[in-house]
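All I have is the shape, not the residue letters:
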């Protein structure tokens, strides 16, 4: 019995040392929204229409003036083209923002937290807006597949590392020719 209470005491002490992560969504908003129905503007495509949809996602985050507050913007670009002739059927662009209160995340883990967890919280709302937008624009509702924000974050880190390597190589090559 005495051993159990000591182990519980040390477990509680260990939990007290690690800060609790606290995340709260303070606000969500559409920063920018655009829908272009190319079919209505140019007329219906001739022949068989086989839509091919591509989705591009980019993210941005910044600290706000208030302590522990961050703004995260998810940018989605959804393009539908006809496979047959490559004509654009529609283009939807949505910049969707969220304001978050975040405490207890270690500084070295804050950037991935902002770029993965925050967009993950916003995604269901983005998906609904895009679905309603395409439906209201005269097309079948487009229900976006879930976005793997972890993979997206890793791709961005790899892209930045490659860009930095290329820039360093250019500087090194420039100093050799001088």
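Yep, that arrived. Being a predicted model, the structure only gives us computed values, none of them experimental.

switch to C-alpha atoms for all contacts and neighbour counts from now on
OK.

hang on, residue 176 is in a helix, isn't it?
Yes - judged by DSSP: H, G, I helix; E, B strand; the rest coil, residue 176 forms part of a helix.

What is the burial count for it?
Neighbour count of residue 176, defined by other CA atoms under 10 Å: 8.

same check, this time on residue 163
That count, for residue 163 with other CA under 10 Å as the rule, works out to 12.

Which of the three states applies to it?
Secondary structure, three-state DSSP: residue 163 is helix.

does residue 118 really touch residue 71, like I thought?
No - contact criterion CA atoms under 8 Å: residue 118 and residue 71 do not qualify, at 9.2 Å.

which residues do these two both contact?
Common contacts of residue 118 and residue 71 (CA atoms under 8 Å, 6 or more residues apart in numbering): 98, 100.

Just want to know which of these two has more residues nearby.
More neighbours surround residue 118 than the other of residue 118 and residue 71, with 26 against 20 (other CA under 10 Å).

Can you give me the buried ones in the host helix or strand of that one?
In this assignment (DSSP states H and E), residue 118 forms part of helix 107-136. Neighbour-count burial for helix 107-136 flags 113-116, 118-120, 122-123, 126-127, 129-134 (criterion: 16 or more other CA atoms under 10 Å).

Take this one as well and set it beside the first:
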């Protein structure tokens, strides 16, 4: 069986990606429930906000991708905050042979997808160690997050252009 080839008879370069490292960049957990007196009935309402950031590093083909999670739990009965968790988890990636027009979506979709199982474990451990049942995050659709961010930027740019034209 022959490999597909480019028009000049040579095979296009194979995309390469290696995770060089991953780490907790910043984390904060506050157990507000234990500070409150007398409130023993809890019915949690969990809110998860996800943000992403990526930047080129000084070394060739290296990028840092940061997943930012802000998680809060409020009691449905009285709206009191039970806990707050802020986590920035970063990965350093060596990426080669990804076309320039595809590097941004690759960094914002595929790289966070690889980091997410580690984020899930950290969130579970921290909430458990913080006095709550372990919080097992649902899967995050990074493709949908990326699409929403592109739409948000396009709308903001359109609004800026309309303001400038006025």
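Alright, I've got the coordinates. Because the structure is a prediction, the values reported are computed rather than measured.

those helices in the first structure, which residues are they?
Secondary structure of the first structure (DSSP state H): helices at 2-17, 38-42, 107-136, 149-177.

Just send the ones you listed back as CSV, with distance to residue 28 of the first structure too.
Formatted as CSV, those follow (distance: least, CA to CA, whole Å):
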stretch, distance to residue 28 of the first structure
helix 2-17, 32
helix 38-42, 29
helix 107-136, 8
helix 149-177, 18
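
Nearest to residue 95 of the first structure among the ones you listed would be which one?
helix 107-136 (8.9 Å; CA to CA).

was I right about residue 143 of the second structure contacting residue 109?
Yes - using CA under 8 Å, residue 143 of the second structure makes contact with residue 109 at a distance of 5.6 Å.

What lines up with residue 110 of the second structure in the first structure?
Residue pairing (TM-score structural alignment): residue 110 of the second structure is matched to residue 117 of the first structure.

quick one, what contacts the nearest residue in space to that match that is not next to it in sequence?
Leaving aside its chain neighbours, residue 117 of the first structure sits nearest to residue 149 (7.9 Å; criterion: CA to CA, 6 or more residues apart in numbering). Applying CA under 8 Å, 6+ apart to residue 149 of the first structure gives the contacts 115-117, 119-120.

Make CSV out of those residues and add distance to residue 20 of the first structure.
Putting those into CSV (distance: CA to CA, whole Å) gives the following:
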residue, distance to residue 20 of the first structure
115, 19
116, 18
117, 16
119, 21
120, 20
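
returning to that earlier point: give the other helices and strands that the helix holding residue 118 of the first structure contacts.
strand 51-63, strand 69-82, strand 88-103, helix 149-177 (3 or more CA pairs under 8 Å, 6 or more residues apart in numbering; DSSP states H and E).

if you set the cut-off to 10 Å instead, what comes out?
strand 22-37, strand 51-63, strand 69-82, strand 88-103, helix 149-177 (3 or more CA pairs under 10 Å, 6 or more residues apart in numbering; DSSP states H and E).

and these as TSV, adding distance to residue 142 of the first structure?
TSV is the format used below for these (distance: least, CA to CA, whole Å):
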stretch	distance to residue 142 of the first structure
strand 22-37	13
strand 51-63	9
strand 69-82	9
strand 88-103	11
helix 149-177	20
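
So which of those is nearest residue 44 of the first structure?
Across those, closest to residue 44 of the first structure is strand 88-103 (CA to CA), at 8.7 Å.

gap between the closest one and the chain center?
8 Å (CA atoms, centre = their mean, to the nearest Å).

so where is it in the second structure?
The aligned range for strand 88-103 of the first structure is 81-96, by TM-score structural alignment.

related to what we said a few turns ago, contacts only, for the match of residue 110 of the second structure.
Residues in contact with residue 117 of the first structure, defined by CA atoms under 10 Å, 6 or more residues apart in numbering, are 23, 149-150.

Equivalent analysis for residue 135 of the second structure, please.
Contacts of residue 135 of the second structure (CA under 10 Å, 6+ apart): 46, 120-128.

now for it: what does it line up with in the first structure?
With TM-score structural alignment as the criterion, residue 135 of the second structure matches residue 142.

Could you check how far its match is from residue 114 of the first structure?
Residue 142 of the first structure sits 27 Å away from residue 114 of the first structure, going by CA to CA, to the nearest Å.

now residue 170 of the first structure: how far from residue 156 of the first structure?
Taking CA to CA, one finds residue 170 of the first structure at 21 Å from residue 156 of the first structure.

corresponding residue for residue 54 of the first structure in the second structure?
Match for residue 54 of the first structure (TM-score structural alignment): residue 47.

hmm, back to that, which of the contacts of residue 117 of the first structure line up with contacts in the second structure?
For these, the aligned pairs still in contact in the second structure (both residues aligned by TM-score structural alignment, their matches' CA atoms under 10 Å) are 149-150.
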